[in-house]
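Enquirer: here are the coordinates; sequence isn't available:
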């Protein structure tokens, strides 16, 4: 950080001075905002935001252009949150728009935002110890700066999908409370997000459409528009009304009018909205008064009532805070629903992983609420969800909590951090307990609870699973805490090799789009788990991990190389890795565009698809081995497949081996020919000996001569350790093979 070499007293003095400046800036901003007509002020600020979105790109300096655009958007977002705070805190007054004051307001807002970040640095720099060890200072700074700056860290186009899913368990009670169900409420939040995302552009198009129609009307009569204006108005009243509303969207904050742009009922909007002057805490006397380190009113009620209509003054916090605020108000209206609500929320968390990833987990054995006797305490204990797919095991522990979303890290960092730590650590300990149980014997039973007794429902052998993933799942993302929790002393890879991974339901909506097959998802989780086990190596959130995977595949290996090269520095941070993911969701045509994927030659894609389709045992291990290859090896694999496919007309079977540890042996069989199992096994063993491989991933692949691959299965390959009379022919064959081996 920027305060190295500064004494503790100097840091405290700097922090105190910055705090005083922030409070003064906030008070001045409050005075200006309160003196402006809210609709005109909203229109002015949103115009600046729209200009940022339309900022002309510089082809020679695209990164600088993106940074400038982002600064404009972030500045307006920060200011809009203050507009909401003042409108919620101050009663309505007669006001006249003052553009000069608004210019000053924008500058004050930028300064306050910057002061807040510097304050975060000053108050975190001397944190030498803490619950996150030597990384506590870095995490504290990130928590404070994110509290000020990080908004809308979800994709706007997926809001409806998210809300529809997480509200579905409460559909009946929502209908009882508000007269609409989960689907309609989700559509309303999507409409809200769409209005913020594309409202200005849509309004401009609407105004232009009516202007062109009016001009055409006048030209058809051979007159100027002024001459036919009265006639136009008389015959096109609906068009005039539509144009007026579009103009309101463009210049008076109308895109924020959720009464206009959604069909959400008034009672629901009222529950999510402040009335003017209702908020009493944000600007109340005391430390941090009016600064961004107090809890912004929009975190509690994201809307504001202006007249008879409701506005989402800023475009992000209604989405970030809307879910929690809605559920809080639902329980406030229906307190008798509390027990049922808690049960449904628990069920939502426990089933979400398997439900949202149902395509990736097709054919899996899924156990919900798994019981067993803890080998230490001898008490019956439970885990949420156990998923078994081929040689991969997922154990998912769902946790819920909201304290970190409304508790300021500046006012009480320990509480803010503890809230998330509790979620992660509790899930971790429950996963560890199950893995310890699985490791306690060669085979262990698992049970279900009937309400009266425990019944055995399955048996597990740890040796059957090549990959095991302990996963903690929350509804909302708690980045960066969830990623930093691996720095906690008690968070170690379970059984020495299975690192804990923290995910959110938010994350799953994106992961299932970008990793649509079982093989892709399982391989991503292997890489993700490897990074989760690396102390001192951090990516901000799941989207950064996903972006790094798409871009670099085994990015865990690159991070490991960096750590070795730099003598294991205290912290390596990869930032901005989510760009490929972010870009996909931009633009009106996002849903029609191809999803960014890792590059594979067609032949390798055919092979992976055949493994997936065939669904034979061991397929995920073989799939993972192929996905571990770098670009060059993937290309060579495709060339070998193509070459062998081209000769299947003359030969019933072909084979090749790609050396490595383990090596890959591929036996390519003509689909209409019988498999010579003994010959295949001998050739596989000889190929392994020829490159001195200790282990081999074997594949039997069926294809039509010169055509497509139709079947692929993993097979076990025996690598002889000692030459005998029975296997002498294999050793002889291996010598011949070694003489014509090609090194990649």
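Expert: Good, I have the coordinates. No experiment lies behind these values; they were computed from the predicted model shown.

Enquirer: C-alpha only now, for contacts and for neighbours.
Expert: OK.

Enquirer: Need the distance between the two termini of stretch 291-309.
Expert: Start to finish, the residues bounding stretch 291-309 are 28 Å apart (Cα to Cα, to the nearest Å).

Enquirer: Quick check: buried residues in it?
Expert: The neighbour-count check on stretch 291-309 (16 or more other Cα atoms under 10 Å) flags 291-306 as buried.

Enquirer: State the pair within those that is farthest apart.
Expert: 293 and 306 (25.9 Å; Cα to Cα).

Enquirer: Would you mind listing the buried residues in the helix or strand harbouring residue 620?
Expert: Here residue 620 sits within helix 619-627, counting by DSSP states H and E. For helix 619-627, burial by neighbour count (16+ other Cα under 10 Å) applies to 619, 620, 621, 622, 623, 624, 625, 626, 627.

Enquirer: try it against this one:
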């Protein structure tokens, strides 16, 4: 009871503090010329955090680029909110002391918002999240204060080009430009925010060098020739003027100048000064970040005659929704066609974007079946069948995030989860149950008012079955937390549900370019999706963990199973992915990848090139190996391959954890004796007492060129007969030979990055701004 009263007092106090701080910030923002203020805030990102001078005592946790970026984003959203809410006053003055005060207040406001999130979530009970409601509510409130998941600015144009392409004709009609031009504009917007200040500094320096060279040629000082230089180079002078504006007066945010987007479209995405009447209206949470910030509804702001994108994240998060909303406002009769096109786009996205990862896949869209329980016809969006892998994709074409604050209306937030996650989950669950209802089930298309059979599918044919819920935009952190829902569990007891976004797919296709890599990652990802108590923030934390540690899911599972922890939070795993998109020359840089020895890489390449049935299982089996296992396997391949100089074939078996892998290397140009291959593989099964063996045959040159590779099914004798005595005898000899190589599937143990010990009264390293003892040290 005492704790509950304390939490209520903390919630009341933090709410009051937020309202007071927000009012002070509003007063300061209105009093400073907006462009000068923007220039000052952006400049902070170019200075080492320890040199900014605005981190208050006890807030040294801002001494990291990511914390500084998050705090700057938070402050820019507030500047946008005030400009959208207040008309421009007559008198304004730039005062650095006021700017520093504003920066300090922004830190305090964010800190109080985190305290409020903890105090008001601790006692949450029930709801659709069951026992996890308190944790999910806290994450919803804290995530409300920051960007939802990672976003890579260099991919803005690609995202917009894909999701807007279905509406190209209407965009041209309404705004005078098509989807490609709109996408280009959003990419230009992102690039300006990403590298605009550096580009501007380069222009200014080049101008300085040019004037200096001109002064030397004239034999006069730079001061004496600068006016002559400017008069004879008017276009260059204008570029320098704009560069200075970019560097010192927020010009990098001026989308009127840095994009070719028409003013009609920019106006639809923008607030005019004083247009918003809700954020600072009287009532609960007035002016606090737990109201809906105007930037979540319209990401731009009009300053003078130009339009500005103050924040470098909400142009993506809110821009897409705002654009489609205004498109329908201007053309309301387009709504039905719009919904049909959105549905078609989202249902095709998984296959379209990942076409290289799904070569030769059978794709069935809008499949119907008669539910054996309800006796009603049911429909699923996209079924993808590739080798022994099945993907069932349920797409949600709507926006992934509600703009309703979780503090004001958590039930509406929860309903969004219900709509975007559970509906897709239930649709997949119904299909999997149908698939499991018989040895083989028919599927249908609905054509001209009739159901026409399009395929028969057998559950037993698929080693991996992944149900996927796909949203257009990122659904983080709910996409990774929803596995904690009490009504969510692996389908058929073993196939966990995975939530992805179209955003995610554009990254996955680059960092996992081959079918084998992508599908092996999805196996790991699915395993993690079924592990309650393991929390990674978004998709790129999962991807980063996979690239760095491969089967880190198994290591985490062992930690939970050994009782070392009952809940694991992993943070910062996405760093390796984030860095891949940071550089100015990112397109020409290689993406991070797992370390695979060259001999093993060549074998995997041959499997991928041959793509004989069973190839994905063989790839997965090999990719499961840890670093030590991969090196040993590659050495075995190399050593045995060199014996082909004297013999037409050789073989060995890798066994230990999991199913044994039987490898037969055949000298290229020599015919494979398949009966002999099968007998040897069967003997391996008997020698290792395995219930299943993965068989692999590769045709290879002595010099190491793998011509082809294919998997084959290993038949295990059910009992000794007169016809298979030689197999049993071979198994006995084999058990005593060096043909069986015992090797653990993974020789590494996952260990999180070590951090310095945090003092009880030090700021929590999570960045909340609260002392460690009151946050994650509780």
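Expert: Structure received. Quick caveat: nothing in here was measured; it's all calculated off a predicted structure.

Enquirer: for the buried residues of helix 619-627 of the first structure, which one is nearest residue 76 of the first structure?
Expert: Using Cα to Cα, those come closest to residue 76 of the first structure at residue 627, 43.2 Å.

Enquirer: What residue in the second structure is paired with the closest one?
Expert: Aligned by TM-score structural alignment, residue 627 of the first structure pairs with residue 623 of the second structure.

Enquirer: try residue 540 of the first structure
Expert: In the second structure, residue 540 of the first structure lands on residue 537 (TM-score structural alignment).

Enquirer: what about the nearest residue to that match once chain neighbours are set aside, how many neighbours?
Expert: Spatial nearest neighbour of residue 537 of the second structure, chain neighbours left out: residue 477 (5.5 Å); criterion: Cα to Cα, 6 or more residues apart in numbering. The local packing of residue 477 of the second structure (other Cα atoms under 10 Å) involves 20 other residues.

Enquirer: how close does the helix holding residue 620 of the first structure sit to the second structure?
Expert: The superposed helix 619-627 of the first structure is, by mean Cα distance after the TM-score superposition for the first structure, a mean 0.8 Å from where its aligned residues fall in the second structure.

Enquirer: And the next helix or strand past that helix?
Expert: helix 631-645.

Enquirer: which element follows that next one toward the C-terminus?
Expert: Taking DSSP H and E, what comes next after helix 631-645 of the first structure is strand 653-658.

Enquirer: give me the stretch of the second structure that that following strand matches.
Expert: Counting by TM-score structural alignment, strand 653-658 of the first structure falls onto residues 649-654 of the second structure.

Enquirer: cool, and stretch 299-313 of the first structure?
Expert: Stretch 299-313 of the first structure corresponds to residues 296-310 in the second structure, going by TM-score structural alignment.

Enquirer: What are the contacting residues of the matching stretch?
Expert: Applying Cα atoms under 8 Å, 6 or more residues apart in numbering, the contact partners of stretch 296-310 of the second structure are 38, 76-77, 80, 83-84, 189, 253-257, 266-273, 311, 314-315, 317-319, 322, 403.

Enquirer: mind listing the helices for the stretch 351-500 of the first structure?
Expert: Assigned by DSSP state H, counting those that start in this stretch, the helices in the stretch 351-500 of the first structure fall at 403-406, 413-438, 481-484.

Enquirer: mean offset of the second one relative to the second structure (after superposition)
Expert: If I follow you right, that is helix 413-438 of the first structure. Superposed on the second structure, helix 413-438 of the first structure shows a mean distance of 1.1 Å to its aligned residues (mean Cα distance after the TM-score superposition for the first structure).

Enquirer: which residues of the stretch 451-600 of the first structure fall in strands?
Expert: Counting by DSSP state E, counting those that start in this stretch, one finds strands in the stretch 451-600 of the first structure at the ranges 454-460, 467-474, 501-504, 537-539, 572-574.

Enquirer: Out of the ones you listed, flag the one nearest residue 566 of the first structure.
Expert: Comparing those against residue 566 of the first structure with Cα to Cα, the closest turns out to be strand 572-574 (9.8 Å).

Enquirer: coming back round to it: residue 197 of the first structure: which of the helices of the stretch 351-500 of the first structure is closest?
Expert: Nearest to residue 197 of the first structure among those is helix 403-406; the distance by Cα to Cα comes to 23.6 Å.

Enquirer: Can you give the contact residues for the closest one?
Expert: Under Cα under 8 Å, 6+ apart, the answer for helix 403-406 of the first structure is 295, 299, 300, 415, 416, 417, 419, 420, 478.

Enquirer: and the fifth one, what pairs with it in the second structure?
Expert: When you say that, I think you mean residue 416 of the first structure. Counting by TM-score structural alignment, residue 416 of the first structure corresponds to residue 413 in the second structure.

Enquirer: count of neighbours near that match?
Expert: 19.

Enquirer: And for it, nearest residue in space, chain neighbours not counted?
Expert: Nearest non-adjacent residue to residue 413 of the second structure, counting by Cα to Cα, 6+ apart: residue 406, 5.9 Å away.

Enquirer: How about residue 470 of the second structure?
Expert: Closest to residue 470 of the second structure by Cα to Cα, 6+ apart is residue 395, at 4.6 Å.

Enquirer: residue in the first structure matching that neighbour?
Expert: Under the alignment (TM-score structural alignment), residue 395 of the second structure maps onto residue 398 of the first structure.

Enquirer: if I look at its match, how far off is residue 647 of the first structure?
Expert: For residue 398 of the first structure, the distance to residue 647 of the first structure equals 53 Å [Cα to Cα].

Enquirer: So for those two, which sits in the more crowded spot?
Expert: In this view residue 398 of the first structure and residue 647 are compared by other Cα under 10 Å, and residue 398 has more residues nearby, 30 against 15.

Enquirer: Which parts of the stretch 301-450 of the first structure are strands?
Expert: Using DSSP E, counting those that start in this stretch, strands in the stretch 301-450 of the first structure cover 303-306, 309-311, 365-373, 380-389, 392-398, 444-449.
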